[in-house]
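*Asks:* How does the following fold in three dimensions:
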Amino acid sequence: MTDLATLEPSALIFPRTELPSVPVRGQRGAYPVHRIFCVGRNYADHAKEMGVEVDREAPFYFTKSPLTLVQTGATVPYPPGTGNYHYEMELVVAIGAPAYQVSVEEAPKAVFGFATGLDMTRRDLQLDARAKQRPWDFGKDFEQSAVIAPITPAAGFSPGEQIIRLTVNGAEKQNARLTDLIWSVPELVSHLSRYYHLAPGDLIYTGTPAGVGPVVAGDVIIGTVEGLAPVELTIGAAA
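*Replies:* The predicted model follows:
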């Protein structure tokens, strides 16, 4: 039997997949991505439009593989298996220091920076899974479904009254303020750290405001948060 501990990298039967990284504004180095956590129903009006109640006892999450990450400005094909492909505009938190069972007060010390992002969703598959009380993976965790702009270091941005906004082909679809978040960034970091050893490279997509909707091939999505680099995505034809 082969001892896995003695295998050299050259013994791999196919090349190792490199994890993605994200540019950082004002810095030459990039931020390597380890994990992606996404917060569900973190704006009350979005929960209402999805036909569900807000759970104010605790936030809840789903995950995306880091290999789903796409840089802003990309063109991605309309994904397979869906006829209802949705945008969700989000504030993204980048963790920059270990955080395990930290308090809300300590949580900001673990934040490296912030970015704008899109949680692209196969809505029909998500809703079908929800109705059957199944995991959301088919609806959420698929190729090129996590879009992100360059990260702004925390020293240059603090979430507050900033407007979070999204347009499709120039028409406004989402408009809210970061103060509308049900669970704040420190609360999310603190809560997640009860269950995970958060570490540099972890991203948290903090949830989307009301106004989500479908896009089709040819559509151009632009999302903004005041003070952060905008995120842009073009929808291509199905591959």
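*Asks:* make it CA atoms for all contacts and neighbour counts henceforth
*Replies:* Fine.
*Asks:* after the strand or helix carrying residue 139, next one along is what?
*Replies:* Take DSSP states H and E as the rule and residue 139 turns out to sit in helix 137-140. Downstream of helix 137-140, the first helix or strand assigned by DSSP H and E is strand 146-148.
*Asks:* which residues are in contact with that following strand?
*Replies:* Residues from elsewhere that reach strand 146-148 (Cα atoms under 8 Å, 6 or more residues apart in numbering): 22, 64, 68-72, 115-120, 231, 233.
*Asks:* this one next, for a side-by-side:
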Amino acid sequence: MKIVVIGGTGLIGSKAVVILRQNGHEVVAASPRSGINSITGEGLKDALAGAQVVIDLANSPSFDDKAVLEFFETSGRNILATEAAAGVRHHVALSIVGIDRTPDNGYFRAKVAQEKLIETSGIPYTIIRSTQFMEFLGGIAASSADGNVIRVSPGLFQPIAADDVAAIVADVALTAPRNGIVEIAGPDRAPFNEIIARYLTATGDPREVVKDPEARYFGGLVEKHSLVPLGEARLGRIGLDEWLQLIDMTS
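*Replies:* Model (predicted):
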């Protein structure tokens, strides 16, 4: 089966491409560097010719509210239009848990717009909403720093390892379209501030984590269940402690 992975050289895409190729599929790892650009449309028609499945992992290079919305709407329209012409039978997109519950986060609003394009495209689809990746805990800590103090919401958090995300994305791509949403998360759920504190301790970072209910998460206020699945979710295999041990061994 021919599968095109838009964003195939990124964190999740590169891992998913390896898994799918190991399973014997013809996989195109699409990215601007390979001459396939979902914003300009360059190379899309040729890349998608004969494809049965497209996995959309494209991500905006900017987090500015206006720029990120324009990115996901433009990219989404270009990909879906090309898929329709090519007869693609399954569109898989990676999204984020809780995007419809945090309206003051501009990135989340842009992902909602992307999802709406997919849902109204007429192409069979599965949207995978994931919790935040464990690989981004360091960046989250940095964005929450106030001098030597890191202010983090006590709302619940359930990060998932990128390896688990890629495995689930690959698996979903090989199954029938759900024409709906699948939520995925890591196996460990705890207050956001506690998870960041565990990450800092494991990486030898001496900064203090302060529980702050008013702390923002990329512009959005975090309620207790803003960032975790509310119902049934598919859980990854790799727990936070195991992942922290893995990064300690590779650092």
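*Asks:* Now the TM-score, please.
*Replies:* Here the TM-score for the pair of chains, by TM-score structural alignment, normalised by the length of structure 1, is 0.30; 116 aligned residues with a Cα RMSD of 5.4 Å.
*Asks:* filter the contacts of strand 146-148 of structure 1 to the buried ones?
*Replies:* Buried by 16 or more other Cα atoms under 10 Å: 22, 64, 68-72, 115-120, 231, 233, out of the contacts of strand 146-148 of structure 1.
*Asks:* Hmm, residue 141 of structure 2 is touching residue 196, no?
*Replies:* Yes - contact criterion Cα atoms under 8 Å: residue 141 of structure 2 and residue 196 qualify, at 6.7 Å.
*Asks:* hang on, the earlier thing: name the helices or strands packed onto the helix holding residue 139 of structure 1?
*Replies:* The elements that helix 137-140 of structure 1 packs onto, with contact taken as 3 or more Cα pairs under 8 Å, 6 or more residues apart in numbering; DSSP states H and E, are strand 121-122, helix 123-131.
*Asks:* which ones are touching residue 166 of structure 1?
*Replies:* 89, 172, 173, 174, 175, 221, 222, 223, 224.
*Asks:* element containing it, please.
*Replies:* Here residue 166 of structure 1 is assigned to strand 163-168, by DSSP H and E.
*Asks:* Residue 163 of structure 1: which of the helices and strands packed on helix 137-140 of structure 1 is closest?
*Replies:* Each of these has some distance to residue 163 of structure 1 by Cα to Cα; the shortest is strand 121-122, at 22.3 Å.
*Asks:* which helices and strands does that closest one pack with?
*Replies:* strand 85-87, helix 137-140.
*Asks:* after the first one, next one along is what?
*Replies:* It stands for strand 85-87 of structure 1. strand 89-95.
*Asks:* pull the longest strand from structure 1.
*Replies:* strand 111-119 (DSSP state E).
*Asks:* Let me know the angle separating that strand from strand 163-168.
*Replies:* Computed by axes from the mean of the first three to the mean of the last three Cα atoms, to 10 degrees, the angle separating strand 111-119 of structure 1 from strand 163-168 equals 30 degrees.
*Asks:* What segments of the stretch 51-200 of structure 2 are helices?
*Replies:* Shown for the stretch 51-200 of structure 2, the helices assigned by DSSP state H, counting those that start in this stretch span residues 65-86, 106-119, 137-143, 162-173, 192-202.
*Asks:* Would you mark the buried spots in the longest one?
*Replies:* Judged by neighbour count (16+ other Cα under 10 Å), helix 65-86 of structure 2 contains these buried residues: 68-80, 82-83, 86.
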